[in-house]
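1. I'll drop the sequence and a predicted model, then ask my questions.
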Amino acid sequence: MKKFPTYFISHGGGPWPWIPDMRAAFSNLETSLKEMVAAWDTPPKAILMISGHWEEKSVAIMASPKPPMVYDYYGFPAETYQISYPAPGAPELAEKTLSLLTEAGIPAHLDHKRGFDHGTFAPLAVMYPEANIPVFQISLMKSYDPAIHMAIGRALASLREEGVAIIGSGLSYHNLRLFGPQAKEPSTVFDHWLNDTLTQAPESRTPSVIDWTSAPYARICHQHEDHLMPLFVALGAAEEDTATRIYHDEGLFGGVTASSYQFGS
């Protein structure tokens, strides 16, 4: 079976695929998500999403065969709280994921109630609008420790060889209090740092990216690193693979620069 690349995607804002003006603003992101799918010779057996919108004390693993919806956004039109993305879950892979994490000494547990949050269902609605690929999520850990999240990725790397596409879903810039023109300089400078760091040779990349708080404007771009942490899981699962930037945008939300990356080919 094909070994899938891993990804860190910037997933846009709220339920953007269902809001025409927002969808137009994210047209480059939409194109990149569709190109991801087009590049896969065969569909994945399942998609494992690590969203910046779910965190627990230990790694929680979505185990429902029919995951519900989590509308974790505010101030959007009423109809966006009725969205359905009826992809099946992947309970057997959830069990396998639990075993892999446990064997690696990483605290984890199954969650049979958790549903898809918008970090999952918004990009997937563009990638697979038919919702015909099994999907499951794992949570971040509240510690936000980059090394631990890299270790989570390493523990799950073998899933790639079983046809699972591992996608970290966040944003390369996430400061909800700083949008517009004021965001241009910090997001652009941090984006340059991120690209230079991730495209290093794999053997020198890990210590550089783990030390992300030393990057210029790091704490302005990520006051809380929930939307950056999915990157470390995706990178840990493809630690020996080279990185390719597959999406880049400037001027989002009036000034934000954002990017997405693929690890492996």
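-> Done, it's in. Numbering: from 1, shown residues only.

2. When you work out contacts or count neighbours from here on, use the C-alpha atoms and nothing else.
-> Noted.

3. ok but residue 53 is inside a strand, no?
-> Yes - assessed with DSSP: H, G, I helix; E, B strand; the rest coil, residue 53 lies in a strand.

4. quick one: contacts for it?
-> By CA atoms under 8 Å, 6 or more residues apart in numbering, the contact set of residue 53 is 72, 117-119, 226-227.

5. distance of the spatially most central residue of the chain from residue 204?
-> Centroid check for the chain by CA atoms, centre = their mean gives residue 169 as the closest residue, at 1.5 Å. Taking CA to CA, to the nearest Å as the measure, residue 169 falls 24 Å from residue 204.

6. now the contacts of residue 53 in a markdown table, with neighbour count?
-> What follows is the contacts of residue 53, written out as a markdown table (neighbours: other CA atoms under 10 Å):
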| residue | neighbour count |
| --- | --- |
| 72 | 14 |
| 117 | 21 |
| 118 | 25 |
| 119 | 28 |
| 226 | 22 |
| 227 | 26 |
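
7. From those, which land in strands?
-> Judged by DSSP state E, strands contain none of these.

8. Return the closest of the residues you listed with respect to residue 200.
-> For those, the minimum distance to residue 200 (CA to CA) is 21.8 Å, reached by residue 227.

9. so the closest one touches residue 175, yeah?
-> No - contact between residue 227 and residue 175 fails when scored by CA atoms under 8 Å: they sit 9.6 Å apart.

10. returning to that earlier point: a helix runs through the residue nearest to the centre of the chain, doesn't it?
-> No - under three-state DSSP, residue 169 sits outside any helix and is assigned strand.

11. dump the residue contacts of it.
-> So residue 169 contacts 8-11, 49-52, 119-120, 227, 230-231 (CA under 8 Å, 6+ apart).

12. what do you get if the cut-off is 10 Å, keeping everything else the same?
-> Each residue near residue 169 by CA atoms under 10 Å, 6 or more residues apart in numbering is listed here: 7-12, 49-53, 118-120, 123, 227-231, 234, 260.

13. Likewise for residue 135?
-> The contact partners of residue 135, by CA under 10 Å, 6+ apart, come to 45-49, 62-63, 65-67, 86-91, 93, 116, 120-121, 124, 164-165.

14. now swap in residue 215 and tell me
-> If you count contacts by CA under 10 Å, 6+ apart, residue 215 has them with 189-194, 197, 208-209.

15. Take this one as well and set it beside the first:
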Amino acid sequence: MRQPTIFLSHGGGPSFWLDGPMARAFDGLKAYLGGLLDDLPERPRAILVVSAHWEEPRITLGSAPAPAMIFDYYGFPAHAYRLSYPAPGAPELAERARGLLAAAGVDAALDPTRGFDHGVFVPMLIVDPGATIPIVTLSLRQDLDPAFHIGVGAALAPLREEGVLILGSGNSFHNIRAFFDGEETAAAGFDAWLTEAATKPEAKERDALLERWRQAPFARDCHPREEHLLPLMVVAGAAGADVGRRVFHDSIAGKAISGFAFG
């Protein structure tokens, strides 16, 4: 059956495996991720994950048959570096996706050595703890152009009909320096704008707003650099005419965080 497209927050580093208030702050997100597969029309045959933690000069797909772990976070307890997520890769799906991109005029490459960064393994350890669903990872392009990434998603949309879930892993708020400052106005204002934009009933209006996200209230307060927002652009592009809905909303350390699904 046709799969939706989903944009979610992957938390903060190895947030779900920390102790104390830091871990408890992410309880709501953990519960949402744990039930994500139950809300799909059927179990996906594979998942294409657009990670905020992978940027390349051109769009690149991870094509390793057995991706390794990439611990791209720092300063956490030793057990956070012993996490394992042995989900299989899907080289044939990576090649299929590259073909779709090429047909749309998007230059793309394969990386047979790329492993799972924490934008992939942190949420997926909660979504599919048995690591049974094959995963292909997709990079962002370094210029972080929103219109280009919407186009990338549109090119990949046929995968949805083939049982592939397109999952954008980022965060609707990503300003590390401000995360625990106790100020709530900026995150709430931007979240309200983002929710309105992502759920517009007309795809052209939705995509036009997302392309101009920098003009949104508090845009740079919430995203000093937009790599954690760009997976939403890919997801929205793959949505086509499907109307978005907010499927997750919580206040984490006082910051409004939302996730969206299309289809």
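-> It's in. No experiment lies behind these values; they were computed from the predicted model shown.

16. Of the contacts of residue 53 of structure 1, which is the nearest to residue 30 of structure 1?
-> Set against residue 30 of structure 1, the nearest of the contacts of residue 53 of structure 1 by CA to CA is residue 119 (14.0 Å).

17. Residue 69 is in contact with that closest one, correct?
-> No - using CA atoms under 10 Å, residue 119 of structure 1 is not in contact with residue 69; the gap is 11.4 Å.

18. residue boundaries of the helices in the stretch 51-200 of structure 2?
-> Assigned helices in the stretch 51-200 of structure 2, in chain order: 91-103, 118-127, 146-156, 185-198 (criterion: DSSP state H, counting those that start in this stretch).

19. what inclination does the next helix or strand after the last one have with respect to helix 146-156?
-> Read that as helix 185-198 of structure 2. Going down the chain from helix 185-198 of structure 2, the next helix or strand is helix 203-211, by DSSP states H and E. Orientation note: helix 203-211 of structure 2 sits at an angle of 140 degrees relative to helix 146-156 (axes from the mean of the first three to the mean of the last three CA atoms, to 10 degrees).

20. Quick check: chain neighbours aside, which residue is closest to residue 11 of structure 2?
-> Leaving aside its sequence neighbours, residue 11 of structure 2 sits nearest to residue 26 (CA to CA, 6 or more residues apart in numbering; 7.0 Å).

21. Tell me if I'm right that the one you found and residue 15 touch.
-> Yes - the pair residue 26 of structure 2 / residue 15 is scored as a contact, 7.0 Å apart, by CA under 10 Å.

22. Any figure for the gap between residue 174 of structure 2 and residue 71 of structure 2?
-> Separation of residue 174 of structure 2 from residue 71 of structure 2 (CA to CA): 19 Å.

23. between these two, who's got more neighbours?
-> Neighbour count, other CA atoms under 10 Å: between residue 174 of structure 2 and residue 71, residue 174 has more, with 25 against 17.

24. pretty sure that one contacts residue 257?
-> Yes - Residue 174 of structure 2 is in contact with residue 257 according to CA under 10 Å; the separation is 9.5 Å.

25. Which residues are in contact with each of those two?
-> Common contact partners of residue 174 of structure 2 and residue 257 (CA under 10 Å, 6+ apart): 9, 11, 187.

26. Can you report how many residues neighbour residue 251 of structure 1?
-> Counted with other CA under 10 Å, residues neighbouring residue 251 of structure 1 total 17.

27. cool, and residue 77 of structure 1?
-> When neighbours are defined as other CA under 10 Å, residue 77 of structure 1 has 11 of them.

28. before we move on, what about residue 115 of structure 2?
-> When neighbours are defined as other CA under 10 Å, residue 115 of structure 2 has 22 of them.

29. what does residue 34 of structure 2 give?
-> Using other CA under 10 Å, residue 34 of structure 2 is surrounded by 17 other residues.

30. what do you get for the one 5 residues further on?
-> For residue 39 of structure 2, the number of neighbouring residues by other CA under 10 Å comes to 9.

31. One more: the one 3 residues further on?
-> Using other CA under 10 Å, residue 42 of structure 2 has 12 other residues around it.

32. a helix runs through it, doesn't it?
-> No - assigned with three-state DSSP, residue 42 of structure 2 falls outside any helix and is coil.

33. dump the residue contacts of it.
-> By CA under 10 Å, 6+ apart, the residues touching residue 42 of structure 2 are 1-3, 163.

34. Check residue 68 of structure 2 too.
-> Contacts of residue 68 of structure 2 (CA under 10 Å, 6+ apart): 84-89, 113-117.

35. Same check on residue 4 of structure 2?
-> Contact analysis of residue 4 of structure 2 by CA under 10 Å, 6+ apart lists 39-41, 157, 160-161, 163-167, 235, 238-239, 242, 244, 261-263.

36. before we move on, what about residue 140 of structure 2?
-> Each residue near residue 140 of structure 2 by CA under 10 Å, 6+ apart is listed here: 50-61, 149, 152, 227-228, 230-231, 234.

37. 8 Å - rerun?
-> Residue 140 of structure 2 sits next to 50-52, 54-56, 58-60, 149, 227, 230-231 when contact means CA under 8 Å, 6+ apart.

38. Quick one: map residue 215 of structure 2 onto structure 1.
-> When structure 1 is aligned by TM-score structural alignment, residue 215 of structure 2 is paired with residue 214.

39. State the distance from that match to residue 189 of structure 1.
-> As defined by CA to CA, residue 214 of structure 1 lies at a distance of 13 Å from residue 189 of structure 1.

40. ok, the two, which is more surrounded?
-> residue 189 (16 against 11).

41. Identify the residue spatially nearest to that one, adjacent ones excluded.
-> residue 216 (6.8 Å).

42. Residue 1 of structure 2 now?
-> In this structure, residue 1 of structure 2 finds its nearest non-sequential neighbour in residue 163, 6.1 Å apart by CA to CA, 6+ apart.
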